[in-house]
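*Asks:* Okay, here's the prediction I keep looking at, along with the sequence it came from:
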Amino acid sequence: MRHITLLFLAGILLSFCSCRSDFETVASTGDLTFSKDTVYLDTVFTNLSSSTYTLKVYNHSKNDINIPTIKFNKGLNSKYRMSVDGAQGNQGKLFENVTLLAKDSLYIFIETTVETDNATPTEFLYTDQIEFDGGANLQKVELVTLVQDAILLYPNRNADGTTETLPIGNEKKNGFYLDKNDPIHGNELHFTNKKAYVIYGYAAVPEGETVTFDPGARVYFHANSGLIVSKKASIHINGSTSVTDKLENEVIFSSDRQQPDFAYVPGQWGTIWLQEGSVNNTIQNLTLKNATVGLLIEGNDGATVSIKNTQVYNCTHYGIQAKNGLIKGENIVINYTGEASLACTYGGNYKFTHCTFNNNWSSPGQVAVFISNYSTAATPETKDLTQATFNNCIIYGSYSNELFLSKKTGATFEYQFNNCLIKSNNTKDPLYQFDTDPVHYNTITLNKDPKFFNPNINNFNIDNTSSAFAKGNSTYLIPLDILGNTRTLPPDLGAYQNKPFPK
């Protein structure tokens, strides 16, 4: 009997559902609400598709409604396209008779591919509106996109249809050599500040050539892209001090994902790789963000890599990774890296002055500075670390030990820290005798908070309440800080001269 009752109820329910093959809707009354009044698609590069942005549309009424039309104000000529709950409509531009149930919502996904010619000449903005219904019930959501003109650099297609590749390590990846006589772009080895550059794949500097970046150059890398400086080739990054927060004279390397949600996401592109045998490399006033490894510097055959006034942020593995490198660094700031902000491995020769090496990565395995004289992946396994000197530097972060020294027998291991603020609790290890080893440590400020302004957004300014305030030694003075401010005596530790924090 119980089974018969259940079957009878199921039959009634099925009969009710089958009678309602279509929802009974009422016309839209212009009372839709939206997750945003304006959708900003952020910066896109000319002729490149944007990321996908979301708009949510709500029906708060008790009725299922019918929206007669959802369309762009510019109609089928709009440079925007959308899908409505997965439907593509007419060319992604026009949707008719869209049903929205009571107390429900629908998703609209929006993209654009636009040229600078379509934008307003003075503001470089491309705008449109999504229109819901019409007449007295018309509702609108604004769309705004900043369009940036760009030079696109990418691998060519070979005659057999395959993509041009470069040997990278033991494998081949999509890549190409920069050409100083390119028929389309002219000198690809000279990056100016006239237009932005977007690089697909790995761009390589040919042997014997120099790639130059003017002040204000902007280079954006797509996923799995980077820059390689080959043997006997050089890189000259010639940024200079900016006078505004727009960093107008800074050279910037970043991901081509320009929307705010990706501003602090590591690993969006590859690396800047100074290969073994590259020469005469100079880097000044560079900001590099969101790479896998920021700067990868291999043995330089006695040629010093000069790095000044440089910031490296949000890298999956390392900010600067040197393998038997030769580096002189001044006013460098690195933060938020998955393994080490600065890694000086497999020996080499390094001197850093007035640098801030911090690491606020969330896992406890990261460090700010890692130094070793060996590599398990190389032959021979050890090489001499002839110098690793840090003067007036800050080595800090979210972990209890932000300095990691790793020494193997078979090669020298020379290191020295002078007037540095260091976070470490390894005081029982013979490599970390901060107070009793004057050969390796002089005037160390241990485990004191430097009180950075906001390391979570990579702001490492300090004020006069910082433990780094006036703790430097004038013997190692770099007269100007990373922003071009004059240092006072005695100088502060790290890359920044103190100033009052904004209120």
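*Replies:* Sure, I can see it. This is a predicted model, so every value here is computed, not measured.

*Asks:* all contacts plus neighbour counts: C-alpha atoms, from now on.
*Replies:* OK.

*Asks:* which residues are contacting stretch 111-129?
*Replies:* 41, 44-53, 72-74, 78-82, 140-149 (C-alpha atoms under 8 Å, 6 or more residues apart in numbering).

*Asks:* how about 6 Å then?
*Replies:* Under the criterion C-alpha atoms under 6 Å, 6 or more residues apart in numbering, residues 46-50, 52, 72-73, 79-81, 141-147 lie in contact with stretch 111-129.

*Asks:* same deal with stretch 375-392?
*Replies:* 346-354, 373-374, 411-420, 472, 493.

*Asks:* 7 Å - rerun?
*Replies:* 346-354, 373-374, 410-420, 472-473, 476, 493-494 (C-alpha atoms under 7 Å, 6 or more residues apart in numbering).

*Asks:* Drop anything exposed from those residues.
*Replies:* Those of the contacts of stretch 375-392 that meet the buried threshold are 346-354, 373-374, 411-420, 472-473, 493-494, by 16 or more other C-alpha atoms under 10 Å.

*Asks:* dropping in the other structure now:
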Amino acid sequence: MNRYLLRLLAVVAIVVALFSCEDEGYLNSPDAQLRFSADTITFDTIFTTIGSTTQRFTVHNPYGENILVSRIRLSGGDFSSFRLNINGEVGNEVYEIEVPARDSIFIFVEVTIDPNGQNLPMVVQDSIEFTTNSNIQNVQLIAYGQDFKLVKGETVKTTTWTAEKPYLVYDYAYVDSTSVLTIEPGTRIYFHKGAGLYVKGKIKANGTFQQQIQFLPDRLEDSYKNVPDQWNGIVLFSGSHDNVFNFCVIKNANIGLQVGTIENEGYASVKLTNSKIENMAYAGLFAIKSKIYAYNGLIANCGFYAVALLVGGEYEFYHTTIANYWGNFSTKARSTSSLVLSNVLIIKDSKGGSTTYSGDLGKATFGNSIIFGNNTQEIELGNNNKNEFNFLFENCIMQVADTFNTSNKANYKNVWKGVKYDPLFIDPYIELNYQLDTLSPAKDVGKLEFGEQFPLDILTKDRTGDSGPDVGAYERIERKNGR
């Protein structure tokens, strides 16, 4: 009896509100239609139990009279995974919302998805129902959820991370000096803001072209897909040897991959192949007195340095594309070079003093590679004239000033420098596509020996099928019609 009475009172209240509209000057036509800035609100993959970012849409009154929306509610009610803020009022059901003539109100939507124990993504749906003059309209809500394995401030012993479910790292994951972290092909590792992966032991991240290993931030909405500085990055401490990253993607951190640490003895070493490091706030690849062997790599779009090789070390890069067109995410222009080679590092302290670190640059070889960007000088050399400083650019396209001296054949063999040798990437600014245009001067000018040593490019295209290998990570193969 009480439930019936409550329902009756609610109906009476709505009817009274509707009839009072005419007295208060509201549009009371049953044909009145609100207009929505979107008819469906979609949330990209959301980790279960982790709340989404807030999305919003507008509800517009196109008429010359005010409209009173008698009710706005989530169809799923209190059992819905979604939450609403209706023009500043928090609640999943709100009555008598006025929309002024030819004006709009805002609806804000969030979602938290409960785990279901399954590995595959799940879909959660609901709708927002608007009742105006007995006329009902709906905006659909769709969210895709994903269960995950949480790693929070954890010391990782020898183990294998699998592709069964994604991993979500909070704070840090630390691989101690006696342990090996093996990561299977297809594994996805997401990092919360401020989190990082720190390795004193070893990491073996060996993906495949079809199943690449991804190191990404945990904000998966489309608006975050190329935003840097969403997590700290990966650090290989000095003393960490024989690390492997093959067919890996590292995106949107502060420093993508740091190899070596100044405060630790010894060096770090890594084999970095068929991998991409993109959209870093500070540096893509930052190495200190270490050893790197790399080929088929893309390192792009970094706020300071794409690649910094400091305090000496031994480095080999073949068929590597270093492309730095920073600027889409910051109003501050980049004043640094994309590639820095140095046998010295000076660190200043807060008291005005400084500490100098130096080491022999035993080898820094760049073969069949591209170093280019939107600055005039994209290569910086730092030599203290005390330690060894050995480097070689061979069959490379380089963005340097015309005054940059490349006459020493011990350091430069078959190099093409300056803006007239722009490699003509397909779209380095918007789509961040660093493949070569059909008119690129990088086509077919690579050293044949390097092309035969690495016959497949980063997309597994054959470098040996035309008149010569292209320089950089991508091979341009023309179709018969020239496209």
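*Replies:* Done, it's in. Because the structure is a prediction, the values reported are computed rather than measured.

*Asks:* on that earlier part again, so how do I select the buried members of the contacts of stretch 111-129 of structure 1 in PyMOL?
*Replies:* Only the buried entries of these go into this PyMOL selection, using 16+ other C-alpha under 10 Å:
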select buried, resi 46+47+50+72+73+79+80+81+141+142+143+144+145+146+147
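
*Asks:* How many neighbouring residues does the aligned partner of residue 170 of structure 2 in structure 1 have?
*Replies:* Aligned by TM-score structural alignment, residue 170 of structure 2 pairs with residue 200 of structure 1. By the measure other C-alpha atoms under 10 Å, the count of residues near residue 200 of structure 1 is 21.

*Asks:* ok, residue 200 of structure 1 touching residue 222?
*Replies:* Yes - taking C-alpha atoms under 7 Å as the definition, residue 200 of structure 1 is a contact partner of residue 222 at 5.4 Å.

*Asks:* hang on, the earlier thing: give me the subset of the contacts of stretch 111-129 of structure 1 that lies in strands.
*Replies:* Secondary structure from DSSP state E places 72, 80-81, 141-147 of the contacts of stretch 111-129 of structure 1 in strands.

*Asks:* which non-adjacent residue is nearest the match of residue 170 of structure 2?
*Replies:* residue 154 (4.7 Å; C-alpha to C-alpha, 6 or more residues apart in numbering).

*Asks:* Could you find the counterpart of that neighbour in structure 2?
*Replies:* Using TM-score structural alignment, residue 154 of structure 1 pairs with residue 152 in structure 2.

*Asks:* who touches its match in this structure?
*Replies:* Residue 152 of structure 2 neighbours (C-alpha under 7 Å, 6+ apart): 169-173.

*Asks:* can you tell me how far residue 325 of structure 1 sits from residue 440 of structure 1?
*Replies:* Using C-alpha to C-alpha, to the nearest Å, we find residue 325 of structure 1 at a distance of 21 Å from residue 440 of structure 1.

*Asks:* These two - which one has more neighbours?
*Replies:* When neighbours are counted by other C-alpha under 10 Å, residue 325 of structure 1 and residue 440 differ, and residue 325 comes out ahead with 27 against 18.

*Asks:* Read off where the one helix or strand residue 85 of structure 2 maps to ends up in structure 1.
*Replies:* Per DSSP states H and E, residue 85 of structure 2 falls inside strand 82-86. Mapping strand 82-86 of structure 2 onto structure 1 (TM-score structural alignment) gives residues 80-84.

*Asks:* How far off centre is the matching stretch?
*Replies:* 28 Å (C-alpha atoms, centre = their mean, to the nearest Å).

*Asks:* same thing with stretch 442-457 of structure 2?
*Replies:* 29 Å.

*Asks:* in that stretch, what counts as buried?
*Replies:* If you call a residue buried by 16+ other C-alpha under 10 Å, then stretch 442-457 of structure 2 has these buried ones: 442-448, 450-451, 454-457.

*Asks:* hey, which helix is longest across structure 2?
*Replies:* helix 2-23 (DSSP state H).

*Asks:* which residues touch that helix?
*Replies:* Under C-alpha under 7 Å, 6+ apart, the answer for helix 2-23 of structure 2 is 28, 70, 133.

*Asks:* hmm, 6 Å instead?
*Replies:* By C-alpha under 6 Å, 6+ apart, helix 2-23 of structure 2 touches no other residue.

*Asks:* What sits closest to the residue sitting nearest the centre point of structure 1 if chain neighbours are left out?
*Replies:* Closest residue to the average C-alpha location of structure 1: residue 290 at 2.3 Å, with C-alpha atoms, centre = their mean. Distance criterion C-alpha to C-alpha, 6+ apart; nearest residue to residue 290 of structure 1, sequence neighbours excluded, is residue 266 at 4.3 Å.

*Asks:* Quick check: that neighbour touching residue 317?
*Replies:* No - look at residue 266 of structure 1 against residue 317 with C-alpha atoms under 6 Å: they stay out of range, at 8.8 Å.
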